[in-house]
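Asks: pasted the sequence and its predicted model underneath.
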Amino acid sequence: MTMGHDPAVAALRAALARSGGATSDHDLNPDFTPPAGRVLRPAAVLVAVRPGPDGARVILTKRSSRLKHHPGQIAFPGGKQDEGDAGAVDAALREAEEEIGLPRAAVEVLGTLPAHETVTGFTVTPVLGYVRADFRSVPEPGEVEEVFEVPLEHVTDPACFTVERRRWRGSWRRYYTVPYGPYYIWGATARILRALADRVAP
């Protein structure tokens, strides 16, 4: 199916055109007060959507269990914005190529969602992209344990999301989850997907 005929592309373009504000890991925790004078570091992730025989799918990764930060967690391809990056889009495409072997030339960038602030001090720009060509994922050794896909329909259905909580630094923190099969998608990844779902749902 070509990009011009994939209904997912039209739905995503319409979602990007709808209004919506920035999101945060703190959205479900209104009692949390960010520290004064905090400096957020820029980062970007690629929300890569590709066509499939049963509908469009979103590419996600499972981080290596050997990593110091967020080991084993589900994440979009992405990372910190480097000085050599032209901007958030460039950073997201570079990271996706490094982490999963997705050539930037295969991605049609549809746009960006409002930034998401993480509890770890990053302001993350989600870049929405459509994969126009077939590619074989190549997980980056030592950083990516697995590359997998979930149906776009699943992660853009608000009914598939739940709110859970856990103790963090002595307090209860609530967060979104959108589980799929053996994959526990939560935290910033789930919050970004929920923001997209809220835009697609109307």
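Replies: Noted; the coordinates are in hand. Residues are numbered from 1 along each chain as shown.
Asks: can we go C-alpha only for contacts and neighbour counts from here?
Replies: Noted.
Asks: in this structure Tyr176 contacts Val155, no?
Replies: No. The pair Tyr176 / Val155 is not scored as a contact, 11.6 Å apart, by CA atoms under 8 Å.
Asks: quick check: neighbours shared by those two?
Replies: Arg194 (CA atoms under 8 Å, 6 or more residues apart in numbering).
Asks: for this protein, which segments count as helices?
Replies: 7-17, 88-100, 152-155, 187-200 (DSSP state H).
Asks: possible to save those helices as CSV with mean neighbour count and distance to Tyr130?
Replies: Formatted as CSV, the helices of the chain follow (neighbours: other CA atoms under 10 Å; distance: least, CA to CA, whole Å):
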stretch, mean neighbour count, distance to Tyr130
helix 7-17, 16, 7
helix 88-100, 23, 12
helix 152-155, 18, 12
helix 187-200, 22, 15
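Asks: quick one: which of these is nearest Ile74?
Replies: Set against Ile74 and scored by CA to CA, the helices of the chain come closest in helix 187-200, at 7.3 Å.
Asks: second structure follows, compare the two:
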Amino acid sequence: MSHDEIARLFDALYGGWYSSAVRYVARRCGSVALAEDCVHECFLRLCKELLRGARIDNPKGWLFKVIRNEMTKPRWIGGPAPLFSLDELHDPDSCSALAVEMDTEIGELTEMLWCLTEREEEVVILRLEGFTYAEIAEVLGIGRESVKTLMARAVGRLRLLAQTGAVNRGRRKKANVDIPNT
């Protein structure tokens, strides 16, 4: 891959996925500043790998997998993630029209994510960022069927929560919401 091709690929990824990556990390670590630093570090790693000549078949998936792995390092771990609406971090210039239309619904949904397991929450957040099930599976290092199962559980928990009206906006503790097996 030539330097021009690398530059074009890097620009396309940065322009298309930077905001999404920051929202993803901020939701997990609780700090927009830490999230931006983490994402910059991962984009730098991507650039170095490409310049080194590494073959990366799915750069978006690779990037988010590296971001997810990077987030486990102590320097990126802030306090518990505060409840916030994704539209607080929203950059309208870098998001699709569909994402702009969904801001209100996403904001309401993120206030209910406390009832999900961490893995279910990750799947929902990545899906809201426009990832396909296959891409989510690659980022999380699990099978596509596992993503489907996690998404089904998450949707079931969120539906039950919405039906019972048990939303507690100030609560970050994971709840034990039982979903009947159907």
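Replies: Alright, I've got the coordinates. Since the model is a prediction, treat every value here as computed from it, not as a measurement.
Asks: any idea what the TM-score is?
Replies: Superposed pair, TM-score by TM-score structural alignment, normalised by the length of the second structure: 0.28. Supporting alignment: 91 aligned residues with a CA RMSD of 5.7 Å.
Asks: since we're on Leu63 of the second structure, how many residues are nearby?
Replies: Residues lying near Leu63 of the second structure (other CA atoms under 10 Å) number 21.
Asks: residues of the helix or strand harbouring it that come out buried?
Replies: Using DSSP states H and E, Leu63 of the second structure sits in helix 59-70. Residues of helix 59-70 of the second structure classed as buried by neighbour count (16 or more other CA atoms under 10 Å): 60-68, 70.
Asks: which two from those end up farthest apart in space?
Replies: Going by CA to CA, the pair spanning these furthest: Lys60 and Glu70, at 15.2 Å.
Asks: do a quick rundown of the strands in the first structure.
Replies: Secondary structure of the first structure, counting by DSSP state E: strands at 23-24, 41-50, 57-63, 74-75, 78-80, 107-112, 116-117, 122-131, 144-151, 162-168, 171-177.
Asks: so which of those gets nearest Leu16 of the first structure?
Replies: strand 107-112 (7.0 Å).
Asks: list the contacts of the closest one.
Replies: 12-13, 16, 48, 125-133.
Asks: quick check: angle from that strand to strand 41-50?
Replies: 120 degrees (axes from the mean of the first three to the mean of the last three CA atoms, to 10 degrees).
Asks: and strand 107-112 of the first structure, which residues are buried?
Replies: Buried-residue list, strand 107-112 of the first structure, by 16+ other CA under 10 Å: 107-109, 112.
Asks: ok, now stretch 149-159 of the second structure?
Replies: 150-151, 153-154, 156-158.
Asks: ok, now how distant is Ala197 of the first structure from Leu152 of the first structure?
Replies: Applying CA to CA, to the nearest Å, the value for Ala197 of the first structure to Leu152 of the first structure is 9 Å.
Asks: and if you look at Val109 of the first structure?
Replies: Note on Val109 of the first structure: its distance to Leu152 of the first structure, by CA to CA, is 17 Å.
Asks: so Glu120 of the second structure touches Arg153, yeah?
Replies: Yes. Under the criterion of CA under 8 Å, Glu120 of the second structure makes contact with Arg153 at 7.5 Å.
Asks: next, the buried residues of stretch 22-38 of the second structure.
Replies: Applying 16+ other CA under 10 Å to stretch 22-38 of the second structure flags 22-32, 34-36, 38 as buried.
Asks: do stretch 34-53 of the second structure as well
Replies: Here stretch 34-53 of the second structure shows 34-36, 38-40, 42-43, 46-47, 50 as buried, counting by 16+ other CA under 10 Å.
Asks: can you lay out these as TSV showing distance to Ile136 of the second structure?
Replies: Shown next, in TSV, are the buried residues of stretch 34-53 of the second structure (distance: CA to CA, whole Å):
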residue	distance to Ile136 of the second structure
Leu34	23
Ala35	19
Glu36	21
Cys38	19
Val39	18
His40	21
Cys42	18
Phe43	19
Leu46	19
Cys47	22
Leu50	22
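Asks: sort out for me which of those residues are in helices.
Replies: In this view, the buried residues of stretch 34-53 of the second structure that belong to helices under DSSP H are 34-36, 38-40, 42-43, 46-47, 50.
Asks: what's the most distant pair in those residues?
Replies: Leu34 and Leu50, at 24.5 Å, using CA to CA across these.
Asks: which other helices and strands contact the lengthiest helix in the second structure?
Replies: Secondary structure of the second structure per DSSP H: the longest helix is helix 3-29. When contacts are defined as 3 or more CA pairs under 8 Å, 6 or more residues apart in numbering; DSSP states H and E, helix 3-29 of the second structure sits against helix 32-52, helix 59-70.
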